[in-house]
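Peer 1: structure here, sequence nowhere to be found:
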């Protein structure tokens, strides 16, 4: 099992650390050829416009989208979820792989960042643990809607969607890499297997 982490911008080092913590081989992805031989790709949080522009400049858009050349599973966290989505209501480079509409910075500015516990049944089933998942939201997007075969994995108490899945594609509004809880990374590995 080998998982790549898009290492153009954002908190890629934290994802690599979490993957190593659970014994997964990792690769930093900066060029199209770095996608070869991967079982999955994580697109980290950071700044979605910058990630999109850099991915386009380094010719990563098409290879990341091509199932025959690219990884089998893709997970976008925060800005990565925006980049993975097919609709954000504005023009910027997107992979457009996942049938979700995402709104950037939906919770406000940096000062409005927060943490909360989430109940995530799929995560509980996959990892065998039933305690809530402590999620860190930093200038986070929300998933306004899911379409096609996408499904909601988790929502806040007020109904705002913060995690979704479509087959082997995963999107989270929050930052699992900024916690000590490896369950979301373990869940992603199960999708990539």
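Peer 2: Sure thing, it's come through. Values in this document were obtained by computation on a predicted structure and should not be read as measured data.

Peer 1: could you use CA atoms for every contact and neighbour count after this?
Peer 2: OK.

Peer 1: helix, strand or coil for the residue most central in space within the chain?
Peer 2: What sits nearest the mean C-alpha location of the chain, by Cα atoms, centre = their mean, is residue 76, with 1.7 Å. Three-state call for residue 76 (DSSP: H, G, I helix; E, B strand; the rest coil): strand.

Peer 1: that one touches residue 44, doesn't it?
Peer 2: Yes. Contact status for residue 76 versus residue 44: in contact at 6.1 Å, counting by Cα atoms under 8 Å.

Peer 1: please compare the first structure with the one that follows:
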């Protein structure tokens, strides 16, 4: 078995290409995932930013929602950014009609919590496990309202939780794939390698 993990990026909507580049830079084989059979072939998955309701509805339409839930429940490493964070939540405070989540992290999230598109911003974010601050790009970003006891809070911004980890699931409110700083992708690739080594 090759030591290089194969990591998918859910390629239904959102900033897929940027994640593929970041994962490749972080020494993974990166593949777009649009169908259940493609999901079955990856060691881990990134759920990108985009529009969480659209991604949710397309995942159902493409027959991916249940296979995704099953793989995440079975321990497949998964990393969600922005909309991906929303999709990994057990509960959304203000869901849109028909919006579903994959689940995997015991947290409650608020969509668009940091404001609309024109209120997007960048900020230095101290992330536990990363040596120096990362440049967080917040675009209509959610925040985490609350977490269960088994969730590790990795970062906060202005008093709000913006990065979490529970077991093999990692999530950030912000977009590290847009900055050229791939340390969070490297952290995720390390998580995938650890699961493969077991």
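Peer 2: Okay, I see it. Because the structure is predicted, anything quoted here is derived from the model rather than measured.

Peer 1: ok, back up a step: quick one: residues contacting the residue nearest to the centre of structure 1.
Peer 2: For residue 76 of structure 1, the contacting residues are 42-45, 82-84, 170-172, by Cα atoms under 8 Å, 6 or more residues apart in numbering.

Peer 1: what's the neighbour count on the closest residue to residue 10 of structure 1 other than its chain neighbours?
Peer 2: Spatial nearest neighbour of residue 10 of structure 1, chain neighbours left out: residue 46 (3.8 Å); criterion: Cα to Cα, 6 or more residues apart in numbering. Using other Cα atoms under 10 Å, residue 46 of structure 1 has 19 neighbouring residues.

Peer 1: residue 46 of structure 1 -> structure 2?
Peer 2: Taking TM-score structural alignment, residue 46 of structure 1 has residue 50 as its aligned residue in structure 2.

Peer 1: list the residues that contact that match.
Peer 2: 13-15, 82-83.

Peer 1: residue 180 of structure 1 now?
Peer 2: By Cα under 8 Å, 6+ apart, residue 180 of structure 1 has no neighbours at all.

Peer 1: which residue ranges form the strands in structure 1?
Peer 2: Along structure 1, the segments classed as strands by DSSP state E run 2-6, 25-29, 40-43, 73-77, 85-87, 98-103, 114-118, 133-137, 142-146, 151-155, 161-166, 169-172.

Peer 1: now residue 96 of structure 1: how far from residue 84 of structure 1?
Peer 2: 6 Å (Cα to Cα, to the nearest Å).

Peer 1: same drill for the two, tell me which one is more crowded.
Peer 2: Using other Cα under 10 Å as the criterion, residue 96 of structure 1 and residue 84 rank with residue 84 on top: 29 against 17.

Peer 1: that one maps to what in structure 2?
Peer 2: By TM-score structural alignment, residue 84 of structure 1 lines up with residue 88.
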